[in-house]
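When you get a sec, could you give me coordinates for this:
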Amino acid sequence: MHAQHYSPQGASQMASDAANPLPRRKVVVLKALDDDQMSTLREHHDVVVLPEGLSTQAREDALRDVLRDAHGLISSGHVITPSLLDAAPVLRVICSVSVGYDNYPLTAMNARGILLCNTPDVLTETTADTGFLLIMATARRAVELACKVRDGQWTESLTPSHFGTDVHGKTLGMIGMGRIGAAIARRGALGFNMRIQYSNASPKPELESELGATRVELDSLLETSDFVCVTVPLSEQTERLIGRRELELMPASAFLINIARGRVIDEGALIECLERGGIRGAGLDVFEQEPLPASSPLTRLPQVVALPHIGSATHETRRAMAQRALDNLLLALAGESPLSAVNETHWTRR
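Here you go, the predicted model:
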């Protein structure tokens, strides 16, 4: 889809109307924007950018200080607590450069009438590419075998002990079937003739018709899928959704792919399962602790492909995400509905 950008209309038209301009507001930026995006933001509002390189506590103290009179915040990755909101009495909108919003206290924001915006759509295809990359890399043992070539260990023809697994024609089980899950399923069904089943999502009759997908219970999906791909958002209901019991349901020949959030899977149980050969492999872009500690067994298990949370990390997509966050903020501070809001019904437009 084509990206939409902020364009002064209605109330925002007054921003360029000298006779009746919109008031300039203070905006705090935690997530770096491109130079031209920062210039656009500064045209409309007074901008404070937190410096890089601060310790965790110093950054928290600095953020608490600058939020005292801030009306807007652009962030990504920083955990916003109700305590921080208490220090921001005039805050009107937080725009996250992400789709997931588990770093934000939505209940507390709703109670205060603070708008939360995110960036769906613009990263769907890129993140789905990453998901399918992990499916292919784990099945064909691409990282493991590439390391053998790099380290000079490819000295003879491959034996069956080095063979991988076909992807085409296999069963792909999607835990979650939102935008990203559907995009991965589409790649599997249309590009690799995979059978698609899904769970932990409302019925998707259009996708069932398009892809021949089947909605099943989670246990059945785990028992009958060759590849299990997790794309659900993190919530109280999905935290550690996949634990020891669920992993034991998977065939020893199956692969687990996680591009959702690390805490959706019990990482200790997954490590134990991989070490005893309970499943064939895992492709992981997210972890319970990020960056992943060098001491984690996941860094040493050859059947694991571990990526440093690259889901949406391309130049094009990250710029589009930042642009969406910027557009959301400019519209919200102009009193208009943003392009993608999480909780607009709770927003107090003041």
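
Could you use CA atoms for every contact and neighbour count after this?
Noted.

what about Gly277, how many residues close to it?
The tally of other residues near Gly277 (other CA atoms under 10 Å) stands at 13.

Surely it touches Ala252?
Yes: assessed by CA atoms under 8 Å, Gly277 is found in contact with Ala252 at 6.7 Å.

The residue lying closest to Tyr101 once chain neighbours are set aside and Leu33: what is the separation?
Counting by CA to CA, 6 or more residues apart in numbering, Tyr101 lies nearest to Asn118, which is 7.4 Å off, once chain neighbours are set aside. Noted for Asn118: a distance of 15 Å to Leu33, by CA to CA, to the nearest Å.

more neighbours, these two?
Asn118 (24 against 20).

Which other helices and strands does the longest helix along the chain contact?
In the chain, with assignment by DSSP state H, the single longest helix is helix 315-333. With contacts taken as 3 or more CA pairs under 8 Å, 6 or more residues apart in numbering; DSSP states H and E, helix 315-333 sits against helix 35-44, strand 72-75, strand 93-96.

Give the buried residues for that helix.
For helix 315-333, the neighbour count (16 or more other CA atoms under 10 Å) marks 317-333 as buried.

got it, and stretch 131-149?
Buried residues in stretch 131-149, counted by 16+ other CA under 10 Å: 131-132, 134-141, 143-145.

any idea how far the nearest residue to Ala320 once chain neighbours are set aside is from Ala108?
Leaving out its chain neighbours, the residue that sits closest to Ala320 by CA to CA, 6+ apart is Val122, at 6.3 Å. As judged by CA to CA, Val122 and Ala108 stand 27 Å apart.

So which of those two has more stuff around it?
Neighbours per residue, other CA under 10 Å: of Val122 and Ala108, the larger number sits with Val122, 24 against 15.

to compare against the first, here's another:
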Amino acid sequence: MMPSRKRPVVVVTRRLPNAVETRMRELFDTRLNIEDRPMTAAELAEAVQSADVLVPTVTDQINASLLAQAGPNLRLIANFGNGVDHIDVQAALARGITVTNTPGVLTEDTADMTMALVLAVARRLAEGIRIIPEDEWAGWSPTWMLGRRITGKRLGIVGMGRIGQALARRAKAFGLSIHYHNRRRVALPIEEELEATYWDSLDQMLARMDIVSVNCPHTPATYHLLSARRLKLMRPDAIIVNTARGEIIDETALARMIEAGDLAGAGLDVFEHEPTVNPRLVKLARQGKIVLLPHMGSATEESRFDMGEKVIVNIRTFMDGHRPPDRVLPSML
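As a prediction, this is how the structure comes out:
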């Protein structure tokens, strides 16, 4: 561990809430990104060369090539966020650099947004929101803007971690039947509480669901987990929602199926090549066939503040010579 005799140089790659930045300035020799624009590769290289601690976000690619340029003082990457798929954790470990994240604090907010997307797609909320401002409403009609009832439908959750379980609790309250696929079956008391049905075969679950929600992390094993082949297993009246990572779904195949009417709709908060969004998805959104959000699943004031607090705790614990509470190891991914 690093000695704690001097204030560590902490480089923050994006703008954080004022209260978090102020506290970090009080505790550390903190270099802030006042402009709040993603750092270039050259700027990130300069950061890892000068920092004792790097505080990146999902917009930063901390790969092996960048870590090879790290200075001798870089010993901690305290990620501002839960997902660490943008960080080569194995390469960091090989260089003696500890990686931490901020788990737990965005669970409820992301589950809220996932449930909101389920409702938005099923009940055509995005289309309805545009009608009155664009002066297209001629009055109520028995057959106009008909969506789908969600009560009594089957929800298949891909990834039953913290967020998946929080979503299941919300969905159960809406009268949905809970199904899930996960690397490991969850504890029996959780299954019983949620009245959840476990599927060890993702293929079999997908073929039977009315709604599918993606809530697993992005790892090499989950890249295009919902491939063209798997998407074709879904029923044509089913909808899919993704608030996890865009790389988990084959976006091109998804767009093609919705265009052809082979899937009823989708709600996406994340995209495979953020911030670029597949033009076919944008066109479908303009047609009212899918709902697109700009990666705002965890975007609450409370969540961002709590994430910052976790980053600070991880840095202080590490600098005091102890193992930080949110250390990430390759075996965890």
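
Restricted to helices, list the buried residues of stretch 131-149 of the first structure.
Taking DSSP H, the ones among these that sit in helices are 131-132, 134-139, 143-145.

Tabulate these (TSV), appending distance to Arg187 of the first structure.
TSV is the format used below for those (distance: CA to CA, whole Å):
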residue	distance to Arg187 of the first structure
Gly131	10
Phe132	8
Leu134	13
Ile135	11
Met136	12
Ala137	15
Thr138	16
Ala139	16
Val143	21
Glu144	24
Leu145	24
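
all strands of the first structure, in order?
26-29, 46-49, 72-75, 93-96, 115-117, 171-175, 195-199, 214-215, 227-230, 255-258, 281-284, 304-306 (DSSP state E).

Tell me which residue is most central in the second structure.
Closest to where the C-alpha atoms of the second structure average out (CA atoms, centre = their mean) is Ala244, at 3.5 Å.

how about the nearest residue to the aligned residue in the first structure for that one, chain neighbours excluded?
Correspondence of Ala244 of the second structure to the first structure, assessed by TM-score structural alignment: Ala260. Nearest residue to Ala260 of the first structure in three dimensions, chain neighbours excluded: Thr231, at 4.5 Å (CA to CA, 6+ apart).

How about the contacts made by the one you found?
Shown in contact with Thr231 of the first structure (CA atoms under 8 Å, 6 or more residues apart in numbering): 174-178, 180-181, 258-260.

List which of these are still in contact in the second structure.
Using both residues aligned by TM-score structural alignment, their matches' CA atoms under 8 Å, the second structure keeps these contacts from the contacts of Thr231 of the first structure: 174-178, 180-181, 258-260.

Can you tell me what sits against stretch 26-38 of the second structure?
Stretch 26-38 of the second structure has contacts (CA under 8 Å, 6+ apart) with 7-15, 21, 24, 59-60.

Among these, which one has the most neighbours?
Counting neighbours by other CA under 10 Å, Val10 leads the contacts of stretch 26-38 of the second structure with 27 neighbours.

List the contacts of that one.
Applying CA under 8 Å, 6+ apart to Val10 of the second structure gives the contacts 28-31, 51-55.

From these, pick the one nearest Leu44 of the second structure.
Comparing those against Leu44 of the second structure with CA to CA picks out Leu54 as the nearest, at 9.4 Å.

Map that closest one onto the first structure.
Using TM-score structural alignment, Leu54 of the second structure pairs with Leu73 in the first structure.

again with Val311 of the second structure
Under the alignment (TM-score structural alignment), Val311 of the second structure maps onto Ala325 of the first structure.

Look up how far Ala332 of the first structure lies from that match.
For Ala325 of the first structure, the distance to Ala332 of the first structure equals 11 Å [CA to CA].

cool, and Tyr101 of the first structure?
Tyr101 of the first structure sits 18 Å away from Ala332 of the first structure, going by CA to CA.

Could you do Phe192 of the first structure as well?
Per CA to CA, Phe192 of the first structure is found 43 Å from Ala332 of the first structure.

Lys172 of the second structure: neighbouring residues, count only.
Neighbours of Lys172 of the second structure (other CA under 10 Å): 18.

next one: Ala306 of the first structure
Ala306 of the first structure: 21 surrounding residues under other CA under 10 Å.

Apart from its neighbours in sequence, what residue is nearest it?
Nearest to Ala306 of the first structure is Leu284, by CA to CA, 6+ apart, at 5.0 Å.

residues touching the aligned residue in the second structure for that neighbour, list them.
In the second structure, the residue paired with Leu284 of the first structure is Leu268, using TM-score structural alignment. Neighbouring residues of Leu268 of the second structure by CA under 8 Å, 6+ apart: 117, 241-243, 290-293.

mind redoing it with 6 Å?
By CA atoms under 6 Å, 6 or more residues apart in numbering, Leu268 of the second structure lies in contact with 241-242, 292.

those helices in the stretch 201-350 of the first structure, which residues are they?
Assigned by DSSP state H, counting those that start in this stretch, the helices in the stretch 201-350 of the first structure fall at 205-211, 218-224, 244-249, 267-275, 315-333.

Nearest to Gly188 of the first structure among these would be which one?
The nearest among these, by CA to CA, is helix 205-211 at 9.2 Å.

Okay, buried residues for the closest one please.
207, 211.

Quick one: distance of that helix to the chain centre.
24 Å (CA atoms, centre = their mean, to the nearest Å).

swap in stretch 218-235 of the second structure?
With CA atoms, centre = their mean, you get 16 Å for stretch 218-235 of the second structure.

residues in the first structure matched by it, start to end?
Under TM-score structural alignment, the match for stretch 218-235 of the second structure is residues 234-251.
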